[in-house]
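Visitor: The following comprises the amino acid sequence and a computationally predicted model.
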Amino acid sequence: MTALVDSEADANIGATDDGQNPEYIEAPGDASGSDFEDVDTDGEDPEGKPVRLSKSQKKALAKARYREWRREKRHRNRRETRKREQQARSELLSGMTEEERSAFFLREKQMAEEKKLQQQAFIQDAYENGMPICINCTFHEFMNEKMQESKSLARQIAGMYSKIKKNEAKVKLIITGMSKDTVLYKHMQFFNVDAWKVHIHSQNYWELFDTQNVVVLTPDAEECIEEVEHDKVYIIGGLVDVNVKKKTTLTQAKERGVTAMALPIKKYFPNCKKRVLNVCAVFEILIMRANNSTWEEAFQTWIPTRARTDDTKQLTE
């Protein structure tokens, strides 16, 4: 499995990831935005006169509205959560004496400092000793003309690092093929990438690692991975695009004699309509399997509902 869209099927999932933000918030309904296509999506010209939009224009507008709806929902949820936390804290403090409040503030400060040190230690350990997962960003030519695709990939990679920062994934995150003159790097700067504790290289993965220890994940591979080995470097294709030549990742791996394998979706989740997932989903599935979850559990958790048949959708209801 790879984020590289090697076929039309890849395009259907990879290109709809528009906002896989660092917290992976998934709104209800079809994440492609199809639930928003029933609204009146005709537009207006510069003079304010109604204009009949084409089918593709309506679809693009529906997706834009969906993304905006999801952003608003995320911000609203955050505001409501902060408000509840602040209210609970105020109620707790109001019932304390002055001495109790002073002791509470001191303990709160100490706990915050301890938590920060623990997080920093975890991040450093992951940086040095975590399971290596590499995002292969050598496909810039496919995304340069479509800024939204580079933005989407940047958000997905930021989401991975967010899991590490929250101490939820002990992963040595490696980004290859990304130099400072690329469009992707410019988008990554929005997430303060230069301050990240990750390995970033302008070289390609086959120039950095012993290819005998590398596994390229691609939906086009005939052989499937069964176990996630911590001494292997797993390569996830870093590309979101709707017009990529089929088998790009597989071809690249074969040309360099690198093992290419697919996630065993057909074997363990046979009712899935798609064999391709976005970068974040592949990252999460690898982590779950490495932490002794079954493939079924990992796929059930991270394969989106829109990619399942009715039988598998019912399992989540």
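Guide: Thanks, I have it. Numbering: from 1, shown residues only.
Visitor: Going by C-alpha atoms from here, please, whenever you check contacts or count neighbours.
Guide: OK.
Visitor: Do a quick rundown of the strands in the stretch 51-200 of the chain.
Guide: Under the criterion DSSP state E, counting those that start in this stretch, the stretch 51-200 of the chain carries strands at the ranges 131-136, 171-176, 199-200.
Visitor: can you put those strands in CSV and add distance to residue 254?
Guide: As requested, the strands of the stretch 51-200 of the chain are arranged in CSV below (distance: least, C-alpha to C-alpha, whole Å):
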stretch, distance to residue 254
strand 131-136, 15
strand 171-176, 18
strand 199-200, 24
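Visitor: want to try a markdown table for those, with distance to residue 266 and mean neighbour count as columns?
Guide: A markdown table is the format used below for the strands of the stretch 51-200 of the chain (distance: least, C-alpha to C-alpha, whole Å; neighbours: other C-alpha atoms under 10 Å):
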| stretch | distance to residue 266 | mean neighbour count |
| --- | --- | --- |
| strand 131-136 | 23 | 23 |
| strand 171-176 | 26 | 23 |
| strand 199-200 | 33 | 16 |
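Visitor: In addition, the following structure is provided for comparison:
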Amino acid sequence: MDLEKAGMIKMAEKNFSIRMEFILLGFSDLPSLQGFLFGMFLIIYTSILIGNGLIIFITKVTAALQTPMYYFLGNFSFLEICYTSVTIPRMLSDLWTQKTNISLLACAVQLGFLLSLGGSESFFLAVMAYDRYVAICKPLYYPLIMNHQKCIQLVTGAWISGVPVQIAQTCQLFSLSFCNSNKLNHVFCDIPPLLKLACGDTSLNELSVYGGATIFVTFPSLLILWSYIKIIKTILKLPSAMGRRKAFSTCSSHLIVVGLFYGSGFITYLRPKSSHSPGVDKVLALFYTIVTPLFNPIIYSLRNKDVIIAIKQLVQK
């Protein structure tokens, strides 16, 4: 009887530990590359901080960049820093210490911030597309439409509009029981790998994922598509070839960032659960959490003459 009771207690402790923490497998299948990966991610994170920090600084101190477009770009760069800081420091810590356990609460907090900031990034890209639409399609009304108050409202809306929905989705996900395993085959806490560990019926959660993706991925991307259809029609009507080139150049940087972010987001959250694989999920996760923030300052710097001039003036000073 005592042995039976001891066995039950041991089983309960095991289940309790599974519910209270996860083991992030991350790159454990590449033991010989742990040092290389740590160095690579450290360089990438430092580059993201420096590059986006530089964009924030020059958009604040350069008089020529005190326009709505650069106001949005500065906020977007700050968002990119926050977004990557949710995942990369934890990944660096795991690679350095080889301690990959994460508590249930820490996992929920990380996912909540990741989803909320990801939703904000999606809305920011839509706001920036709207700004380019007004600037190119309605240039005479641009100062009136994109006034300072309107810019603050758009930025505030982009920052906070996704928070309630994403927090609710996170709470709904972590109300599930995770009894299959405590080994999370991913580099950070994300929805697809967590759903694989959940026991019981997860159809409602999967439906909410598709609903969230519709709100934060599909809807903004359709708004961006509509904006650029209008923009392209207007550009093609311009009489000057130089004017068309300048207009396309202004929009191309934004389009590249949009393609990088939404492409990986669509594939991650809108493809069927049966087609998910740990390897592909990890690559896509790194793509939309690291590659876009890394390329953001490079794309906007190299393809924007105003930013290049501002950087040159800053270096000279």
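Guide: Arrived safely. Predicted model only: the values in this text are computed from it and were never measured.
Visitor: what's the TM between chain one and chain two?
Guide: Once superposed, the chains reach a TM-score of 0.26 (TM-score structural alignment, normalised by the length of the first structure), with 139 aligned residues with a C-alpha RMSD of 6.5 Å.
Visitor: Could you work out which of the strands of the stretch 51-200 of the first structure reaches nearest to residue 215 of the first structure?
Guide: Taking C-alpha to C-alpha, strand 131-136 is the member of the strands of the stretch 51-200 of the first structure nearest to residue 215 of the first structure, at 9.9 Å.
Visitor: Helix, strand or coil: sort out the residue nearest in space to the middle of the second structure for me.
Guide: Geometric centre of the second structure, nearest residue: residue 118, 3.9 Å, by C-alpha atoms, centre = their mean. Following DSSP: H, G, I helix; E, B strand; the rest coil, we place residue 118 of the second structure in the helix state.
Visitor: quick one: it from residue 278 of the second structure, how far?
Guide: Using C-alpha to C-alpha, to the nearest Å, one obtains 21 Å as the distance from residue 118 of the second structure to residue 278 of the second structure.
Visitor: do residue 60 of the second structure as well
Guide: As judged by C-alpha to C-alpha, residue 60 of the second structure and residue 278 of the second structure stand 41 Å apart.
Visitor: OK, contacts around residue 210 of the second structure?
Guide: 269, 270 (C-alpha atoms under 8 Å, 6 or more residues apart in numbering).
Visitor: Quickly find the element holding it.
Guide: Using DSSP states H and E, residue 210 of the second structure falls within helix 203-213.
Visitor: Name the residues of that helix that come out as buried.
Guide: With burial defined by 16 or more other C-alpha atoms under 10 Å, the residues of helix 203-213 of the second structure counted as buried are 205, 206, 208, 209, 210, 212, 213.
Visitor: Can you get me a residue count around the closest residue to residue 44 of the first structure other than its chain neighbours?
Guide: In this structure, residue 44 of the first structure finds its nearest non-sequential neighbour in residue 50, 4.4 Å apart by C-alpha to C-alpha, 6 or more residues apart in numbering. Applying other C-alpha atoms under 10 Å, we find 11 residues neighbouring residue 50 of the first structure.
Visitor: where's residue 229 of the second structure relative to residue 284 of the second structure, distance?
Guide: In terms of C-alpha to C-alpha, residue 229 of the second structure sits 28 Å off from residue 284 of the second structure.
Visitor: ok, the two, which is more surrounded?
Guide: Shown here are residue 229 of the second structure and residue 284; by other C-alpha under 10 Å, residue 284 has more neighbours (18 against 13).
Visitor: if I read this right, residue 115 of the second structure contacts residue 165, doesn't it?
Guide: No. Here residue 115 of the second structure does not reach residue 165: they are 9.3 Å apart, not a contact under C-alpha atoms under 8 Å.
Visitor: out of these two, which sits in the busier spot?
Guide: Using other C-alpha under 10 Å as the criterion, residue 115 of the second structure and residue 165 rank with residue 115 on top: 23 against 18.
Visitor: Can you tell me the SS state at that one?
Guide: Per three-state DSSP, residue 115 of the second structure ends up helix.
Visitor: which residue packs closest to it, ignoring adjacent ones?
Guide: The nearest residue in space to residue 115 of the second structure (C-alpha to C-alpha, 6+ apart) is residue 166, at 5.8 Å.
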